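Student: dropping the sequence and predicted coords here.
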Amino acid sequence: MACGTLPRLWPPPTQAEVDAIIRMEDPVLRNLHITQAYHVLKVALTDVFGEEDVNWCGFSTWASKTAGAFIRKDVLPGLLGELLDKADAVTRSLTELQDTLLGAWGASVGVQFVLARTLEEITDEVARNAARGNFIVFEELGPLYTDILETFSGMETPDTSRLERVLSRLSPGPLEEGGQDLLIRATRAYFEAMFTTDRKARAELMFLGNALVGYHEQARLQGPVVAALNAPLRELFLDNLVEFTRADPNRRVRGTPEWGLRGAFTPLANRLERIWRELATRTLMRIELPDVTLRLGEDIPALTSERDFPPELARLEHPDLVALMAELDRTPDDTAGSAARDWGSLADRMNLIVDLFRTRQQDRLLYDQPFTFLQVDAFKSGRVPHGRL
């Protein structure tokens, strides 16, 4: 039985408290509670799994904290400024057309106004999808890890009846049919790790459990991820442009039909959408860890200049883990090639995530607190804390 030494600053959540978080309607406050719940669980679970190998909640804490920036739309000012700067050169190239159709004021101010309004709508959509994904994952995995903590705590020797108690609450079957086979396999790997004394074997079992849970949750996130990346800037820009001209007929030549206005500005809208996709992909494809912000379009940094992974995970031996890495990792045993070319692709995400999990599995910084005590007190009182979160 493991015995964690990390300070217990908050009691672990009960199933009733996890259910209360799931029922929260405010996505901003719910995200803060979810992030904190993951943090408390990861620390409490060291009593079950030990501290050397970080469990999945150690990674989800920081993924959820990163998602919070999108849910709160903290990224809007920076995105807006950068998009407007890049769009300025594009819009200047169409000055004559804009002057003709929108008038001098409309050309100089209107397009920027329409673009700012469009970006605000786009970031609203990104925020909704980030909140949806944050909720989907916690709704399924918050109760599971709380159940693992409550059921597995205190075991000195393997008690398979407790394992079966946890597994009985999961639904067998493939994920594409609503099943939780990956979570069942992960729970079995975690259970075996609890009673494995060999450090390498235990590390591999923890990695197996973490990777299986990561695979399950990323598959469940496919819809929100794709929706966030594919926000329709072109259509929204043209809709807002038409609405802008209708608000004051003097802003365009009388008699210009809507289809003519849309046709004239479609090339501009297409170029603006390409700029947005580039900026959004770079902004969305990141995760903030305690010591570094990882750009997910770049290779995961090696653990040190001398090795990619912790020694226990340098060469994998567990048959199930080797098979899983052959399925998910395009460059097994190497962080080179881990960059996600397309974050909307489940295969690309998992190719990166398994290397992230593997390099950082023994990184104690992941146990850091995501929030200050004052911030936790604030959102537990129903208030969004001031300052940077």
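Tutor: The structure has been received and is ready for your questions.
Student: okay, CA-based contacts and neighbour counts for the rest of this
Tutor: Noted.
Student: buried residues, stretch 314-327. List them.
Tutor: When neighbours are counted by 16 or more other Cα atoms under 10 Å, the buried residues of stretch 314-327 are found to be A314, L316, L321, V322, L324, M325.
Student: another one to put next to it:
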Amino acid sequence: MKVAVHPDRRPSHEAEVIAFSYHRLALDLARHLGRDVNNWYCYAVWASKAVSENLDLSPGSCFLGDVAARLNVPVWLRRPFRRVFLALLGPSYPLALALANRAIFLEMGSLAAELWDADDDYLIRVDETGDFVRRPEFLSALLAPAEEEFLDAVVRLFTKARNATGPERAEFVLGANIALVAYEQQRAQRLLELVLNRPPRWLLQGSWRWLWCALRRRPFHRLAIYTAPHAELAWPARKAERWWVRFYTSRLMVMRTPVGRIQLGRPLPPPKGAAPETVWAPIQDLEVRELVDRFLPSDFDRATAGVGNWLSFDDRMRFIVAYFRMYANVPELFDPPFTSDKLDELEAEMDEGHVPEPYQEWLQKENARRAAAGRGVRGLIARQRYRSPFRSDPDAAALAGFDLTGCVHRRTLRPEAGPEALLCCGIDGELCGDAGGRCGRQA
């Protein structure tokens, strides 16, 4: 909880602390499951580190440098390119990406920390329903529902893996990894849509509406535009969004791992020494096989193809499950994600903060400070007239000051629920709506 709600921590640095926390959880879980097969938290380490790199938008950002290099931007144009790119991404990019990373960490971290506790297994769940005093009205549109039966499957399969050995243990860990990533990807779906759809929506809808609201001296509710369902937009807007997301996925989305870079829009490269016939060996356990078959096609080329649209849950899950199968026995994923000096610094920071304590987004004061420190006429105008987007946009201000501690509850896990619980809900990404989570349908 301290890590997830620490105040005044830069989003990129916060993701580094979360990556280090995942690393410790991966090692703790390996004491029960062994290190011959990677658990979900090994993959989460490098995913969170990639989020940290994407949240670093400073002039020396490796992320922006890589983007400019992949787009063949000349060196003399990179400074204006950075300004244009930041204007397209907007404040909602770091805010939404950081919120998704924190919320997922709070749920997944608490599950691992309390796994096989003396009391019942549980996780701290960020609730998308309920009436909270500090809660923004739009939050329910940002944290998507997910099939909670996946969580019960995680505990059940990890427990089986704890008591198994050899290939049988590897299968159970793989199944738990798939159930865990399916749950967290469903939860993060709407926040991913907010992050990736923001640029075309700002260009086509937000830019001129901002000027119109400024002339009329009325608040501009940006997030009402950015969180609108894709299907409700006009045809030109939908086409522009599809083009942008496909372009972003194929050209800009990259994750660094200890064994090389993975470009998410390109075919998944196998790790050194991996044999496809071994990686793609038939799965014996029925529950694990059903989980794999739900997301992964049997054809190797189709399964390892690059993602065309990262906002497609099915396409994203296909690539992630293929990544889990192919990199399951790569021991380098247990390596520390940072240098020893950096690890000591992050370990010292993990005990900082108080519970509960509101999370105040650093961008609000950072943007105002930079604008007011400008030289010449521009700095003078900024000091006299500048208003941070968090002051002019009520939704952005509420998101920046959102307190995760105000809307969490403890959810007890039920590993005794059988695998059939995973086959009755979630058809085409929809929940059945039954209060008990059972609808009797087969996926």
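Tutor: On my side now, so go ahead. Source: prediction; values computed, not measured.
Student: quick one: TM-score?
Tutor: TM-score for the superposed chains, counting by TM-score structural alignment, normalised by the length of structure 1: 0.66, backed by 300 aligned residues with a Cα RMSD of 3.9 Å.
Student: hang on, the earlier thing: which among the buried residues of stretch 314-327 of structure 1 gets closest to T95 of structure 1?
Tutor: For the buried residues of stretch 314-327 of structure 1, the minimum distance to T95 of structure 1 (Cα to Cα) is 53.6 Å, reached by M325.
Student: residue in structure 2 matching the closest one?
Tutor: With TM-score structural alignment as the matching criterion, the partner of M325 of structure 1 in structure 2 is V292.
Student: test my guess that its match contacts A176.
Tutor: No - using Cα atoms under 8 Å, V292 of structure 2 is not in contact with A176; the gap is 10.7 Å.
Student: before we move on, back to that, from the buried residues of stretch 314-327 of structure 1, which land in helices?
Tutor: Cross-referencing the buried residues of stretch 314-327 of structure 1 against helices under DSSP state H gives L321, V322, L324, M325.
Student: check contacts around the last one.
Tutor: When contacts are counted by Cα atoms under 8 Å, 6 or more residues apart in numbering, M325 of structure 1 touches P332, V354.
Student: quick one: it and P311 of structure 1, what's the gap?
Tutor: Applying Cα to Cα, to the nearest Å, the value for M325 of structure 1 to P311 of structure 1 is 17 Å.
Student: what does the second one give?
Tutor: According to Cα to Cα, V322 of structure 1 and P311 of structure 1 sit 16 Å apart.
Student: please work out how many residues are found near the aligned partner of F357 of structure 1 in structure 2.
Tutor: Matched across to structure 2, F357 of structure 1 falls on F324, judged by TM-score structural alignment. Residue neighbour count, defined by other Cα atoms under 10 Å, stands at 20 for F324 of structure 2.
Student: what does the one 10 residues further on give?
Tutor: When neighbours are counted by other Cα under 10 Å, F334 of structure 2 registers 22.
Student: that one pairs with which position in structure 1?
Tutor: Match for F334 of structure 2 (TM-score structural alignment): Y367.
Student: and the two most separated of the buried residues of stretch 314-327 of structure 1?
Tutor: Maximum pairwise distance in the buried residues of stretch 314-327 of structure 1, criterion Cα to Cα, is 15.5 Å, between A314 and L324.
Student: ok, now how distant is L343 of structure 2 from A112 of structure 2?
Tutor: Per Cα to Cα, L343 of structure 2 is found 21 Å from A112 of structure 2.
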